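Student: The sequence and its predicted three-dimensional model are supplied below.
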Amino acid sequence: MKIQNQSMISFSIHRYQRNVTSLTKTLDKLSSGLRIYRASDDAAGLSISETLRAQIRGLAQSQRNMQDGLSVLKAAEEGLMNVNNLLQRIRELAVQNANDTLNASDRAASQKELEQLLQAIDDTAEKLEFNTQKILGENRPLRLQVGANPGQTIAVDMVDTSTTSLGLNGATLLTQTDAEQLIAKVDNALKKVTNDLTNVGSDYEAIEHHLNNAMLKEGNLTASESLLRDTNIAREMMNYISENIRQQGDYLLISHVNRNIKDILELFA
């Protein structure tokens, strides 16, 4: 006596199990917000997504690099402006002492102030630092990684503003001739510092340009990666409802068949 349709019950059980798996995947996507929750969801899409993520994270770090570079340039600008002001005062003293009406006491007082000003210039060059690196104490390039890939770097020039570099080491105002010669030396130093300030401004604009480009590119890549990897909540909710209905239908069918079998078997008990 045939008491059940074996193929029908097997099909229902198989479909029920498949719906359980599909429902679990849908719940994973809804809870995580990711369309690609695991590699099996979309292997090719995951590969593209990870490549985009590497670029996005690289661009984010390059922006932090450039922000550090801008901070260095701001500090350099402040230091150069300080040196410029000190040089202006030195020039003023030199012009004053180039006048032959000053006596020895006047020149001694001016010499003392000159030495203090020169020391202040050297202190600025020696002590102005960013992350323990000198900003105005040596001539060298400062390389910044401004992109996510190799070769995407720019270099800004760090400068030496010590009195030796400016040609003012050992300057004196003890004679009228010394003072007159110092005027010319200070003029040359002022030209150098002014040129350095101009370069700092140009470098600052260049870094800002690269920073804006990196921010724009990161935004575009983030949007693309989001479209590729993030789940469509409305669509997945529809899938969840549909799969849940199918799962409940199969469960009821299996339960109904099993109950009928039990009732029939009880007749033979």
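Tutor: Thanks, I have it. Residues are numbered from 1 along each chain as shown.

Student: Please make it C-alpha for all contacts and neighbour counts, starting now.
Tutor: Fine.

Student: quick one: secondary structure of residue 2?
Tutor: coil (DSSP: H, G, I helix; E, B strand; the rest coil).

Student: Could you count how many residues lie near it?
Tutor: 5 (other Cα atoms under 10 Å).

Student: Could you do residue 31 as well?
Tutor: 12.

Student: alright, now check it against this:
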Amino acid sequence: MSLVINHNLMAMNAARNLTTAYSNLGTSVNRLSSGLRINSAADDAAGLAIRELMRADIASINQGVRNAMDAISMIQTADGALGVIDEKLIRMKELAEQAATGTYNSDQRLIIDSEYQAMASEITRIANATDFNGIYLLNGNLSAETHNGEGLNPTGKLKVHFGAGNDSAEDYYYIQIGNSTASALGVGIGAGAGAQAKSVSTQALAQRALEGIQQAIISKDKIRANLGALQNRLENTITNLQIQAENLQASESRISDVDVALEMTEFVRQQILSQAAVAMLSQANSLPRMAMQLLGG
């Protein structure tokens, strides 16, 4: 290399190397301080795109877990109310059994029937009053076979959405709860014309009511059994979603998070290179003085 005074090529080379090492040192400091390998798209454009998609899926799945948990709470609310209705039906069957025997007179059967009708009214009140977050559960609103979510208030059976997509086979399923009012169960004075458990005011009516109440209990038990199966299904779904979110989080971490041990090694390397470049730049800046000696300076 020629000894010149217009250009200090060695200083330029040292400055360029210092810029590179110092930039890499700044990248290492950024990664170590944030804990992320990818802090901007420039760090890894493809990795950033994959990471953001994974983060979106993880957030959606975690919300899906909360959705499923809310559905379990709703089912438990309905099941608790049906448990109270169960007690009322048992009492009604007890009253029907009492009125069915011949040792009571008509006045006494009317008194028994008065309590019987009160139990039926209470069943209807419970069914109409049981709600979860403003959604009425037992009054027949969720008993329809079809679901329509186009309006502000969805109608028909309730859709529980827990997946990150919109595939009916993977991301959601429906909760259908039958009507549990007294008339729907076929008990009480408000039941339909063909109901067997309308009243226990006579011995014959009380005897027929025993069979009608038995069928009402079976109908109610079918609703509870369906809810229990749905709760178990939701609990399994939650477990699966949590595992899925955990594995996605692990994958996202491998793409996004910095390996502190490796990055610390790179940090020390770039730090040494920066220090060496500073030292060599200082030496290179002093080399033109050699030309002054030749000029007699």
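Tutor: Structure received. This is a predicted model, so every value here is computed, not measured.

Student: so what's the equivalent of residue 136 of the first structure over in the second structure closest to, chain neighbours aside?
Tutor: Residue 136 of the first structure maps onto residue 138 in the second structure, with residues paired by TM-score structural alignment. Using Cα to Cα, 6 or more residues apart in numbering and skipping the chain neighbours, the partner closest in space to residue 138 of the second structure is residue 127 (4.8 Å).

Student: next one: residue 117 of the second structure
Tutor: Using Cα to Cα, 6+ apart, the nearest residue to residue 117 of the second structure is residue 188, at 5.6 Å.

Student: show me the contacts for the one you found.
Tutor: The contact partners of residue 188 of the second structure, by Cα atoms under 8 Å, 6 or more residues apart in numbering, come to 116, 117, 120, 121, 182, 197, 198, 199.

Student: Farthest pair within these?
Tutor: For the contacts of residue 188 of the second structure, the farthest-apart pair by Cα to Cα is 121 and 197; their separation is 13.4 Å.

Student: who touches the counterpart of residue 180 of the second structure in the first structure in this structure?
Tutor: Aligning on TM-score structural alignment places residue 180 of the second structure opposite residue 161 in the first structure. Going by Cα under 8 Å, 6+ apart, residue 161 of the first structure touches 80, 83, 121, 122, 125, 136, 137, 138, 193.

Student: out of these, who's nearest residue 269 of the first structure?
Tutor: For those, the nearest to residue 269 of the first structure is residue 136 (100.7 Å; Cα to Cα).

Student: Give the full set of residues in contact with that closest one.
Tutor: Per Cα under 8 Å, 6+ apart, neighbours of residue 136 of the first structure: 76, 79, 124, 125, 126, 128, 129, 158, 159, 160, 161, 162.

Student: Show the buried residues in those residues.
Tutor: Buried by 16 or more other Cα atoms under 10 Å: 76, 79, 124, 125, 126, 128, 129, 158, 159, 160, 161, 162, out of those.

Student: quick one on the thing from earlier: let's verify the match of residue 136 of the first structure: helix, strand, or coil?
Tutor: Once three-state DSSP is applied, residue 138 of the second structure turns out coil.

Student: hang on, the earlier thing: tabulate the contacts of residue 161 of the first structure in TSV, adding columns for distance to residue 251 of the first structure.
Tutor: TSV is the format used below for those (distance: Cα to Cα, whole Å):
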residue	distance to residue 251 of the first structure
80	80
83	84
121	86
122	85
125	81
136	78
137	79
138	79
193	84
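
Student: Tell me the secondary structure at the counterpart of residue 38 of the first structure in the second structure.
Tutor: Matched by TM-score structural alignment, residue 38 of the first structure corresponds to residue 40 in the second structure. Counting by three-state DSSP, the backbone at residue 40 of the second structure sits in coil.

Student: Next one: residue 40 of the second structure from residue 253 of the second structure, what distance?
Tutor: Relative to residue 253 of the second structure, residue 40 of the second structure is positioned 15 Å away (Cα to Cα, to the nearest Å).

Student: quick one, which of the two is more surrounded?
Tutor: Neighbour totals were compared for residue 40 of the second structure and residue 253, and residue 253 leads with 16 against 10 (other Cα under 10 Å).

Student: Tell me which helix or strand that one sits in.
Tutor: helix 203-256 (DSSP states H and E).

Student: Secondary structure and distance to residue 233 of the first structure for the contacts of residue 136 of the first structure - can I get that in TSV?
Tutor: Below are the contacts of residue 136 of the first structure laid out as TSV (DSSP: H, G, I helix; E, B strand; the rest coil; distance: Cα to Cα, whole Å):
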residue	secondary structure	distance to residue 233 of the first structure
76	helix	51
79	helix	54
124	helix	59
125	helix	59
126	helix	59
128	coil	54
129	strand	51
158	strand	52
159	strand	56
160	strand	59
161	coil	60
162	coil	63
